[in-house]
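> sequence first, predicted model second:
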Amino acid sequence: MASHRTDAGLTTEFERLALPLDDPFTIARGTIETAENVLVRVSDGTHEGVGAAAPSTYYGETPATVEAVLPELLEVVEDVGDPHVRQRIEREMRERVDRNPAARAAVDTALADLAAKRLDVPLYRQWGLDPDAAPVSSFSIGLAEPDEMRQRAERAVEEGYSILKVKLGAGRTGERLTAVREGAPGATVRVDANGAWTPAEAVAKSEILADCGVEFVEQPVPADDVVSLRRVRDRGAVPVAADESVVTASDVARVADAVDIVVAKLQKCGSLRETRRVAAGAHAHGCEAMIGCMVASNATVAASAHLAPLFDYADLDGSLLLDSDPFDGVAMPGGAIDLAAVERAGTGAVEAGG
């Protein structure tokens, strides 16, 4: 653990967390068995804010790169010395470290948590959001053999989840979706291909998706192929969402006429403010918006839950895929994001058992 005390009396620390998953989680790009997060703490001596980075190699980050840039990012916190001035801190962190959004998000989340704790309010109340407007979160079913996906879908429904996000890859689309439907015949099903399909495959597979009652397909083609996204949206049989194609709010205009839904994630946006900007940009361009997350601790997922009322859809099951989480967060029974039940100030993330 690295720590430092600022001239303003703030103590900053960070440490790496290895978080084993309940089951190996597979998407089209590969399998993970352990989520590597980097926890950030910022304390004023009375209150402590926590946040976490859940870096993705897809976006060019690893736990090692996060740890390498955190001292410089925390130097910005030290120079400013006030967690309530996050607009300035966000700008100066971006000026110093442009390509490490998960690292910046960890610091921003810790500061937001600390600032709200000083005001003794949950984040959603500080922002003036309606807790009843939060959409129900989906629960992810990783790519696996059809029978295993059926069993996982059946178990998720038994545990109360009514919306499933099914990860698919290059082959056996019909088999896998049929198996999921057998396990969860009444569930809302969404599909995420993580850019694994060609445009022609995506259009053809969309017919299978429609026959299985899929609500929409997320990132059917590679992220940089906006023309193909538009082709799938125009010729396919289900609505299309863009995840990897949209990193920050500046990307929304580029894809808005090619998709129906834009996906924002704190870890790729780099701050809570930027995540909110993606939602606003999507709605301004006539798209719907979904708040997503990485496989991660509640130290980061809880903050995203407070943003949920700004979005039309939610996919915030990242901490639910872990075998155990050192932090408790916002209650999500069956995927229902229960912000109204949040009694703790800040993000609501607190060390488990604390």
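Structure received.
> please make it C-alpha for all contacts and neighbour counts, starting now.
Will do.
> count of neighbours near residue 29?
When neighbours are defined as other C-alpha atoms under 10 Å, residue 29 has 11 of them.
> that one and residue 194 touch, don't they?
Yes. Using C-alpha atoms under 8 Å, residue 29 makes contact with residue 194 at a distance of 7.4 Å.
> where along the protein do the helices fall?
When secondary structure is read from DSSP state H, the chain shows helices at 63-80, 86-96, 101-119, 123-126, 146-158, 173-183, 199-211, 226-235, 252-255, 266-269, 272-284, 298-307.
> which among those is found nearest to residue 46?
Each of those has some distance to residue 46 by C-alpha to C-alpha; the shortest is helix 101-119, at 8.7 Å.
> any chance of the helices of the chain in CSV, with distance to residue 332 and mean neighbour count too?
Formatted as CSV, those follow (distance: least, C-alpha to C-alpha, whole Å; neighbours: other C-alpha atoms under 10 Å):
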stretch, distance to residue 332, mean neighbour count
helix 63-80, 27, 18
helix 86-96, 28, 17
helix 101-119, 19, 27
helix 123-126, 15, 20
helix 146-158, 13, 19
helix 173-183, 22, 20
helix 199-211, 27, 19
helix 226-235, 31, 19
helix 252-255, 29, 19
helix 266-269, 18, 28
helix 272-284, 20, 21
helix 298-307, 9, 29
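> can I get those helices in a markdown table with distance to residue 10?
Converted to a markdown table, the helices of the chain look like this (distance: least, C-alpha to C-alpha, whole Å):
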| stretch | distance to residue 10 |
| --- | --- |
| helix 63-80 | 7 |
| helix 86-96 | 14 |
| helix 101-119 | 11 |
| helix 123-126 | 21 |
| helix 146-158 | 42 |
| helix 173-183 | 50 |
| helix 199-211 | 51 |
| helix 226-235 | 44 |
| helix 252-255 | 36 |
| helix 266-269 | 24 |
| helix 272-284 | 21 |
| helix 298-307 | 19 |
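> mind checking which of those is nearest residue 41?
Of all the helices of the chain, it is helix 101-119 that lies closest to residue 41, at 6.1 Å by C-alpha to C-alpha.
> tell me the angle of the closest one relative to helix 272-284?
Interaxial angle, helix 101-119 versus helix 272-284 (axes from the mean of the first three to the mean of the last three C-alpha atoms, to 10 degrees): 100 degrees.
> and here is the other one:
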Amino acid sequence: MSEPPLPVEVFTAEIPMARPFSHAAHVRRTSRSVLVRCTLAGATGWGEGAPRTYVTGESLDSTVHTLLHTRLPELDGVFDGSFHTGVRALAGLDLPAALGTRAHPAPAAACALEMALLDAWCRAHSRDAADAVAAVGGDLLRPEPRVPVSTLVVDSSRTPAELLGTLSAEARSRLTHVKVKGLPDPEATRELVLLVRKYISPSRTTVSVDANGAWSPTQALRAAALLVGTVDWLEEPTRPRDWATLRRVQREAGCPVMLDESAVVPADLDDAVGHAAASYVNVRVSKCGGPLASLRMLRRARTLGLRAQLGVQVAEVGPLWAAGRLLAARVGGLVAVESGRQDEWFAQDLTVPPYRIDRTHHRAEPLPGPGFGLTPSPRLLRLHACWAGRRDSPLATGKGASPRTRRPEGPNRASA
């Protein structure tokens, strides 16, 4: 298993959503992901990154350019040894900083590459990606895997009556957390939360509000004063890394803060704790640079005394949702877990096997492998994917294809 990695291919995927997903900072009507395919030790692996400019500053085009043209650290020897040696070596790399800088990392690009390499390495050894997580997860992991109950997210595209009111009594009773996407107005947000609370049990279900960094400092403090005691935490209530305002939300208003856009790399958590500006962090696989990078983030959070939620990027279309399920089943102590709503947003199956979730019990079972256990579907690759380029020496030289996109046909056509 000592052969060097073979070329990396990069694809873009843009897919119209059946209904929009709306919150105070953005309305999303189309999914946008970057897919990476690579071959390692004779096996093919797939990865996905979901660049969001309002989250990490990365766009679809910038992520493609990064993957095709940025010089990476030498990986000679990383995949020369045993399965566990290769996993630990990959986990030790800081790919978000390598693909960007420490000040301006590129986590979505890093996530797509890390996942493709890890998927291929696991498949080459006929191993489940859960074995890779076990190799580096340490005391973050549960003694035995357990599928948690998924969060229900209320966005402004539907009313609480349309979303919660149509659930069966059993489905509502099984909810453990509801996240309400904040509205531009704090008073209207409070009214929305009160409507949500009519449908759930206060003893069984926690509630949070996510403003996605859209409120001004004044609005954030007003919202915290209105919502304290009504929600369990406020997620990203003002612009990212406004530590002074976040501290005031916690200290003066008494409302716990969950970081999201403010926390991309572990150093962000150190800054937040140093300013007493957070109690929780939302760890998302693409935002944090991949599943192994997310474990680093979770470990730093636990060391600093921050509790964690495992979130998702809206409209993940491929390997990302499988990676999220894997971590959710293995990592212990999470306050909430998100699983997405791909079954509602997309009319066709985008992966093999397709996205599935039990909406009565709010359970998203992890896939059994090998690797992350899925590939992009022929339909996704034929109808929605554009080949963006190929990197013939992807891990050392920094030379890539010219930036362009086209449908994957002929010798470069993608296949599952």
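Sure thing, it's come through. As the structure is a computational prediction, the values presented were derived from the model and not from experiment.
> how alike are these chains, TM-score-wise?
Superposed pair, TM-score by TM-score structural alignment, normalised by the length of the first structure: 0.83. Supporting alignment: 343 aligned residues with a C-alpha RMSD of 3.2 Å.
> rewinding a little: out of the helices of the first structure, which is closest to residue 323 of the first structure?
Of the helices of the first structure, nearest to residue 323 of the first structure by C-alpha to C-alpha is helix 298-307, at 12.7 Å.
> give me the mean deviation of that closest one from the second structure.
Comparison of helix 298-307 of the first structure with the second structure after fitting gives an average deviation of 2.0 Å (mean C-alpha distance after the TM-score superposition for the first structure).
> ok so, going back, for residue 51 of the first structure, which of the helices of the first structure is the nearest?
Across the helices of the first structure, residue 51 of the first structure has its closest neighbour in helix 101-119 (4.3 Å, C-alpha to C-alpha).
> against which helices or strands is that closest one packed?
strand 30-43, strand 48-53, helix 63-80, helix 86-96, helix 123-126, helix 266-269, helix 272-284, helix 298-307 (3 or more C-alpha pairs under 8 Å, 6 or more residues apart in numbering; DSSP states H and E).
> now render these as TSV, adding distance to residue 232 of the first structure.
Below are those laid out as TSV (distance: least, C-alpha to C-alpha, whole Å):
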stretch	distance to residue 232 of the first structure
strand 30-43	24
strand 48-53	33
helix 63-80	35
helix 86-96	34
helix 123-126	36
helix 266-269	24
helix 272-284	19
helix 298-307	29
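> nearest to residue 224 of the first structure, of the ones you listed?
helix 266-269 (15.6 Å).
> now do residue 302 of the first structure against residue 273 of the first structure, distance only.
Noted for residue 302 of the first structure: a distance of 15 Å to residue 273 of the first structure, by C-alpha to C-alpha, to the nearest Å.
> could you do residue 199 of the first structure as well?
33 Å.
> do you know how far whatever residue of the first structure lines up with residue 236 of the second structure is from residue 225 of the first structure?
Correspondence of residue 236 of the second structure to the first structure, assessed by TM-score structural alignment: residue 219. For residue 219 of the first structure, the distance to residue 225 of the first structure equals 10 Å [C-alpha to C-alpha].
> have a look at these two and say which one is more surrounded.
Counted by other C-alpha under 10 Å, residue 219 of the first structure and residue 225 do not tie: residue 219 has more neighbours, with 25 against 14.
> residues near residue 3 of the second structure, how many?
Per other C-alpha under 10 Å, the neighbour tally for residue 3 of the second structure reads 12.
> residue 60 of the second structure -> the first structure?
By TM-score structural alignment, residue 60 of the second structure lines up with residue 63 in the first structure.
> I'd say that match and residue 16 touch.
Yes. Contact criterion C-alpha under 8 Å: residue 63 of the first structure and residue 16 qualify, at 7.3 Å.
> got any residues that touch both of the two?
Listed contacts common to residue 63 of the first structure and residue 16 are 36-38; contacts here mean C-alpha atoms under 8 Å, 6 or more residues apart in numbering.
> touching, residue 202 of the first structure and residue 236? I think so.
Yes. Under the criterion of C-alpha under 8 Å, residue 202 of the first structure makes contact with residue 236 at 7.5 Å.
> map residue 307 of the second structure onto the first structure.
Under the alignment (TM-score structural alignment), residue 307 of the second structure pairs with residue 288 of the first structure.
> next one: its match from residue 134 of the first structure, what distance?
Residue 288 of the first structure is 14 Å from residue 134 of the first structure, where distance means C-alpha to C-alpha.
> tell me, what's touching the two both at once?
311-312.
> residue in the second structure matching residue 111 of the first structure?
In the second structure, residue 111 of the first structure lands on residue 117 (TM-score structural alignment).
> same thing with residue 168 of the first structure?
Match for residue 168 of the first structure (TM-score structural alignment): residue 182.
> I'd guessed its match sits against residue 208; true?
No. Assessed by C-alpha under 8 Å, residue 182 of the second structure is found out of contact with residue 208, at 9.5 Å.
> show me which of the two is the more surrounded one.
A direct count of neighbours by other C-alpha under 10 Å for residue 182 of the second structure and residue 208 places residue 182 higher, at 31 against 23.
> what sits against the more buried one?
Residue 182 of the second structure is in contact with 23-24, 155, 189, 209-212, counting by C-alpha under 8 Å, 6+ apart.
> now residue 117 of the second structure
38-40, 45-47.
> okay then, goodbye and thanks.
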